[in-house]
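S.K.: Everything below, folded, please.
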Amino acid sequence: MATTEPGHLLTYDFRPLNIDDTTHINETKRSLKILQWNIERNYEPDAIITTLKKLDADVMVLQEIDIDCRRSQSRNHMLELCEALGVKGGFVCEFLELESSIRRPRDQGGGIHGNAILSKHEISFNVIDHRYHGFDWDHHGSKLREPRKGQRYSLAATVRAPDLPPVLCYCLHLEVFTGIIDRVANFSEILQYASQHTDEIPHQIICGDLNTMAHSIARLSPKYATDRYRYLSLGETESSWWDRRVFAFHEQDGPVNSRLATAGWLSRVPWFFIRHWAWLYTHASGFSMDVLKKARNPGFYDPWPVNQVTLENPDYFGLFKAKLDWTLVRCMQVLHRSRGNEDYSASDHAYLLVEVVPDDDEQVKQEYILWKERRKQWNESGLLDEKGWMMTIVVAIAIAAYFCNN
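M.R.: This next block holds a predicted model:
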């Protein structure tokens, strides 16, 4: 049994012994294939490995990996993945999954659970601890019938492929049992970390399950939408809200992210006034000044539609669906993109695969200009269509009726 504690890093290396010899690669290339996939606790281990072998990505960013949990046959799935794929992988433990009679058989623990980054190339890892957390699993996990010890951690990995500059990759799994405020606060620490490393490694990609699902019918749930933005984001999906309020604000646009304002007009207030009336701004938005300073995009763009669904629960008349999975690219051109597992047979998430080419030195110097161009190139409107607006009205009426009756 693999023993480790939350926040600890576990690594395996099953790459060929001649890894330093580029002849083991079919041909020297200038691109990297990077995969993002939440593999749902390895409930379907054979299908997952078969899919990963077929995709043959250079870097695989995976969430929800089980080690020694009864719900997934008490197997070390991290070791099995690395061995079957012939790669080096780093796994960050997030939770000790406590075995308990209150757990459902499908959720039974007994082992550990976390996220990982795997690569066929040379790779080094760093665990990112977080200050902001949206849910206290140590004390409240039993309320969800999943007692566990630990918290959310993020994983950063520097990939050094032959004939390419280093690429800094991130693996994230944000909290689902909270709201937009806590998720953005947690994510802001990743943006700050990325910004601090852009001079050293400008080529970066954030992959992860951001659990951006606080819209549609989820607004009615006190578990999945726990703050004021369950109402204040009416009219759009959470992923669209993130695109407009977080990713559209570049760090060169100002010292605080003024787009994270509750009222639209506040986003136009100059920093001079915000600095002297910070208490009003933070009260109106719900975000601390620390988060408003950190939640500034250092140049990541999203090469997927803002409402690209990657999880669709068949319950609730198909209304429980969202874009949870993201691949956010910095200083790299996206050549190709593809998605799969659209029947959700190997996992309850679709996977996202992007092939990227790092920018050259001259392009890196033009990062801000290229960021604007690429956002325009890839961005699609996040406004709801007619059906979406009708559903928003229905949800709004349901929320009003709920409060009137209580």
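S.K.: going forward, measure contacts and count neighbours with C-alpha atoms only.
M.R.: Will do.
S.K.: Where is the longest helix in this structure?
M.R.: Of all the segments assigned as helix in the chain under DSSP state H, the longest by residue count is helix 386-405.
S.K.: Please state the offset of that one from the chain centre?
M.R.: Centroid separation for helix 386-405 versus its chain: 28 Å, with C-alpha atoms, centre = their mean, to the nearest Å.
S.K.: what do you get for stretch 303-316?
M.R.: For stretch 303-316, the distance between its averaged C-alpha position and the chain's averaged C-alpha position is 14 Å (C-alpha atoms, centre = their mean).
S.K.: Give me the buried positions along it.
M.R.: Applying a neighbour-count criterion of 16 or more other C-alpha atoms under 10 Å, one finds 303-304, 306-312 buried in stretch 303-316.
S.K.: Tell me the one of those residues nearest Val291?
M.R.: Closest to Val291 out of those is Val306 (22.8 Å), distances taken as C-alpha to C-alpha.
S.K.: any idea which residue sits dead centre in the protein?
M.R.: By C-alpha atoms, centre = their mean, the chain has its centre lying nearest to Gly208, at 2.7 Å.
S.K.: Report the contact partners of the closest residue to it other than its chain neighbours.
M.R.: Leaving out its chain neighbours, the residue that sits closest to Gly208 by C-alpha to C-alpha, 6 or more residues apart in numbering is Leu172, at 4.4 Å. Remark: with contacts taken as C-alpha atoms under 8 Å, 6 or more residues apart in numbering, Leu172 is in contact with 63, 115, 153-155, 206-210.
S.K.: compare with the first, here's sequence two:
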Amino acid sequence: MTKGIIFKITLFLSSYPMLSQEGSTATFENSSNQLKVLSYNIHHANPPMHKDSIDLSAIIQVIKDSDADLVALQEIDSDTQRSGSGNQAQKIGDALGMQVFFGKSIDFQNGAYGVAILSRFPIIASKVYKLPSKPETQGEPRVLALSLIQLPDAQTIWFASTHLDSQKEDTNRILQIAELLNITTNLNQPVLVAGDFNAVANSPVIASLDSVFTRTCSSCPPTIPVENPSKAIDFIAFKPKSFFRLNNHRVIDEHYASDHLPVFANFQW
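M.R.: So this is what the prediction gives:
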């Protein structure tokens, strides 16, 4: 590891309180500099056609089949009454041999609920940022989970998972995307952000995202509803353009496991 990377990691650790992370510490060979990214709102592993059931194995299979290196997950349960014991993201990561970072959004059913990051590469450091909302809207608290990832050639990048406000009006989402851009503006390494933005292209929210990041699609295939999908609200975006070369973007045709279709992008760096 170079002195420059050690310095950056030390500076990060000294600047922010750390949350715990669990998972494999193995590194992976990737001689082609290929990076496969998945964003998936898993609906706490509840298949829409089976209202009261949990099928985490179906989610695991979708991610396994995608062969993704980095995964941004949303709607993750941890030790809740409806989903049972254990953190869903950790269970998925353990099954796939991936490192895991969970970002709690709220306390829920004697447990927690939030977003997560999975990585085939070492997670060096992670932090959860609370995203703002106007109190009078009574919006559910939302967060940005951010991890520093070490790629196989010792290059480091930031990877973020988020789930913006779901209310009809853009009020909170506009505040939240502004805070997301503020958080990521001074990061020295390349940045990937993925998640459920609850906003469509050409909305003020996605226009703000596009002012700084490049999305992996322009005419994006729809991601919801899972049956007869009609709009895209799940996105992957990156900066700078000079680091990431996008090979392809696609929506995975999987209609059982969740109420969202997963979004996949393949890069080279």
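S.K.: just the strands in the stretch 51-200 of structure 1 please.
M.R.: Taking DSSP state E, counting those that start in this stretch as the test, the strands found in the stretch 51-200 of structure 1 are 59-67, 88-97, 112-119, 122-128, 148-150, 154-160, 167-173.
S.K.: got a list of contacts for the third one?
M.R.: Put plainly, it is strand 112-119 of structure 1. For strand 112-119 of structure 1, the surrounding residues in contact (C-alpha under 8 Å, 6+ apart) are 4, 41, 57-69, 82, 87-97, 155, 157, 159, 171-173.
S.K.: Which residue in structure 1 aligns with Gln167 of structure 2?
M.R.: Alignment note (TM-score structural alignment): Gln167 of structure 2 maps to Phe177 of structure 1.
S.K.: just to revisit the earlier point, can you tell me what part of structure 2 the helix or strand encompassing the residue nearest to the centre of structure 1 aligns to?
M.R.: Under the criterion of DSSP states H and E, Gly208 of structure 1 resides in strand 204-209. Per TM-score structural alignment, the counterpart of strand 204-209 of structure 1 in structure 2 is residues 191-196.
S.K.: Average offset of the matching stretch relative to structure 1?
M.R.: If you overlay the two and look at stretch 191-196 of structure 2, the average distance to its match in structure 1 is 0.9 Å (mean C-alpha distance after the TM-score superposition for structure 1).
S.K.: From the chain's centroid, how far away is that stretch?
M.R.: Its chain's average C-alpha position is 5 Å from that of stretch 191-196 of structure 2, according to C-alpha atoms, centre = their mean.
S.K.: ok, now stretch 229-237 of structure 2?
M.R.: Between the mean C-alpha point of stretch 229-237 of structure 2 and the mean C-alpha point of its chain there is a distance of 13 Å (C-alpha atoms, centre = their mean).
S.K.: May I see the buried residues of that stretch?
M.R.: The neighbour-count check on stretch 229-237 of structure 2 (16+ other C-alpha under 10 Å) flags 232-237 as buried.
S.K.: Make JSON lines out of the buried residues of stretch 303-316 of structure 1 and add distance to Gly134 of structure 1.
M.R.: What follows is the buried residues of stretch 303-316 of structure 1, written out as JSON lines (distance: C-alpha to C-alpha, whole Å):
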{"residue": "Pro303", "distance to Gly134 of structure 1": "28"}
{"residue": "Trp304", "distance to Gly134 of structure 1": "26"}
{"residue": "Val306", "distance to Gly134 of structure 1": "24"}
{"residue": "Asn307", "distance to Gly134 of structure 1": "24"}
{"residue": "Gln308", "distance to Gly134 of structure 1": "25"}
{"residue": "Val309", "distance to Gly134 of structure 1": "23"}
{"residue": "Thr310", "distance to Gly134 of structure 1": "22"}
{"residue": "Leu311", "distance to Gly134 of structure 1": "21"}
{"residue": "Glu312", "distance to Gly134 of structure 1": "23"}
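S.K.: ok, the residues you listed vs Gly340 of structure 1, which is closest?
M.R.: The closest of those to Gly340 of structure 1 turns out to be Thr310 (C-alpha to C-alpha; 9.4 Å).
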